[in-house]
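Undergrad: Here you go, sequence then predicted model.
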Amino acid sequence: MTTYGEIGELLPRRAESPSDGEREQSEDAFSRLLDGQQKAHHAALLAPVFTLGYVAGVRFGHTGLALAEVPLPPEDVAMALAPLIRHLEDIAPGDVVLYHGSVTHLHGRSRVHRVVTDQLGTRYDLEQRRDGFWVPSVWDVRRKSITPQN
């Protein structure tokens, strides 16, 4: 197996921007990954970062087929993008979020019922749909435990 040190010795050190083919492959992979799960303006902001990682992986040989045509779970995608998304938008009552906090049996889609901001910071009260009704589910949720959804 080739190591990073060997790659540096084998390849010239001239940098090149992503080729048209690499961009096309990256765009296709990105659209399949998100599958409409993020708002258009978020996707536009995240796409260049995704392209950078994708192209770097391809160029250094770390993208061999492991599970071809097997999509990643939306929850995994949301959790991976959460730190970036967190800084892109404020969350308001009525917004749908993906909850991934410490109350694991309540992980999944929730709606923000109330936003509380005080000296401790901003916390969110969430509700989930049960039997056709929105019912309170978890309180005092920190921002890092939720990801905005469409």
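TA: Here it is on my side, so go on. Numbering: from 1, shown residues only.

Undergrad: going forward, measure contacts and count neighbours with C-alpha atoms only.
TA: Fine.

Undergrad: any idea whether A92 is helix, strand or coil?
TA: Of the three states, A92 takes coil under DSSP: H, G, I helix; E, B strand; the rest coil.

Undergrad: ok, second structure coming up, stack it against the first:
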Amino acid sequence: MESTRIAEQAEETGAPLTEAEEEQAGYALRALTAKPGDPDAALVSREWLSLVQPFFELGWAMGVRTGSTGLAVAGVPVDGATVAHAFAQLNGERAANVLARGQEEPQHAGPSIWQRVRYHGSLTRSHGTYWVEAIHAYGDPVSMLPTLRYDLGELRGETLVPVVTNVRRVSLTPVAEWLTAL
């Protein structure tokens, strides 16, 4: 009966993440995003990792603290397709667009990382359909808005190979398709 509380008297208690939890979560995130055959290389950019790391650490600590990380799947790694799908979902929610542009109006949004696009720019011999593999934002002191340039690539086997770089937004038509696994 000592643990029974009146609703008005309930207090929220808790503790911040420990260094050990942060370290374990960081190790797990790096393991999940490691490129097969090269554990020091990641399948996603550092920017993406830094974006998801706080949420991953939070989820990790919550799972450990609630006991939801039982032995049922101990030693069984998460498959690459599930990890890729999680990053694609984050991308599908347009997190990259919101961060890069500082706006949330879909009609003004350009393509996202790992989205399929049609290139129709000045390099006519390179016209075709590609994946956006990088978005670069450059400061514009006049408008105070970033100027975005896109790097495009194509899949050759399981490798994304750069084809066209430094592409302007007007040279692209986004396609509603995202890369979910390499």
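TA: Yep, that arrived. Just so it is clear, the model here is predicted, and its values are computed rather than measured.

Undergrad: Can you give me the buried ones in stretch 53-61 of structure 1?
TA: Residues of stretch 53-61 of structure 1 classed as buried by neighbour count (16 or more other C-alpha atoms under 10 Å): 54-55.

Undergrad: In terms of helices and strands, where is the closest residue to P111 of structure 2 other than its chain neighbours?
TA: Leaving aside its sequence neighbours, P111 of structure 2 sits nearest to P174 (C-alpha to C-alpha, 6 or more residues apart in numbering; 5.4 Å). Counting by DSSP states H and E, the element that carries P174 of structure 2 is strand 172-178.

Undergrad: right, and the helix or strand after the lengthiest helix in structure 2?
TA: If you go by DSSP state H, structure 2 has its longest helix at helix 46-66. Per DSSP H and E, the first helix or strand lying C-terminal to helix 46-66 of structure 2 is helix 80-92.

Undergrad: Run through who's touching that following helix.
TA: If you take C-alpha atoms under 8 Å, 6 or more residues apart in numbering as the criterion, helix 80-92 of structure 2 is touched by 32-33, 112-114, 178-182.

Undergrad: Kindly indicate the member of those residues with the most neighbours.
TA: S112 (26 neighbours; other C-alpha atoms under 10 Å).

Undergrad: pretty sure it is in contact with L148, am I right?
TA: No: S112 of structure 2 is not in contact with L148 according to C-alpha atoms under 8 Å; the separation is 11.2 Å.

Undergrad: overlap in contacts of those two?
TA: Common neighbours of S112 of structure 2 and L148 (C-alpha under 8 Å, 6+ apart) are I135.

Undergrad: Is Y124 of structure 1 within a helix or a strand, and which one?
TA: Going by DSSP H and E, Y124 of structure 1 is in strand 121-130.

Undergrad: Show me what counts as buried in the strand holding P174 of structure 2.
TA: So for strand 172-178 of structure 2, counting by 16+ other C-alpha under 10 Å, buried means 172, 174, 178.

Undergrad: quick check: angle from that strand to helix 80-92?
TA: 140 degrees (axes from the mean of the first three to the mean of the last three C-alpha atoms, to 10 degrees).

Undergrad: rewinding a little: I'd guessed the residue nearest to P111 of structure 2 sits against G110; true?
TA: Yes: counting by C-alpha under 8 Å, G110 is a contact partner of P174 of structure 2 at 7.1 Å.

Undergrad: doesn't V135 of structure 1 fall inside a strand?
TA: Yes: under three-state DSSP, V135 of structure 1 falls within a strand.

Undergrad: Check the burial of it by counting its neighbours.
TA: Neighbours of V135 of structure 1 (other C-alpha under 10 Å): 15.

Undergrad: Could you find the closest non-adjacent residue to it?
TA: In space, not counting the residues next to it along the chain, V135 of structure 1 is nearest to E127; the distance is 5.1 Å by C-alpha to C-alpha, 6+ apart.

Undergrad: All good on my end, thank you.
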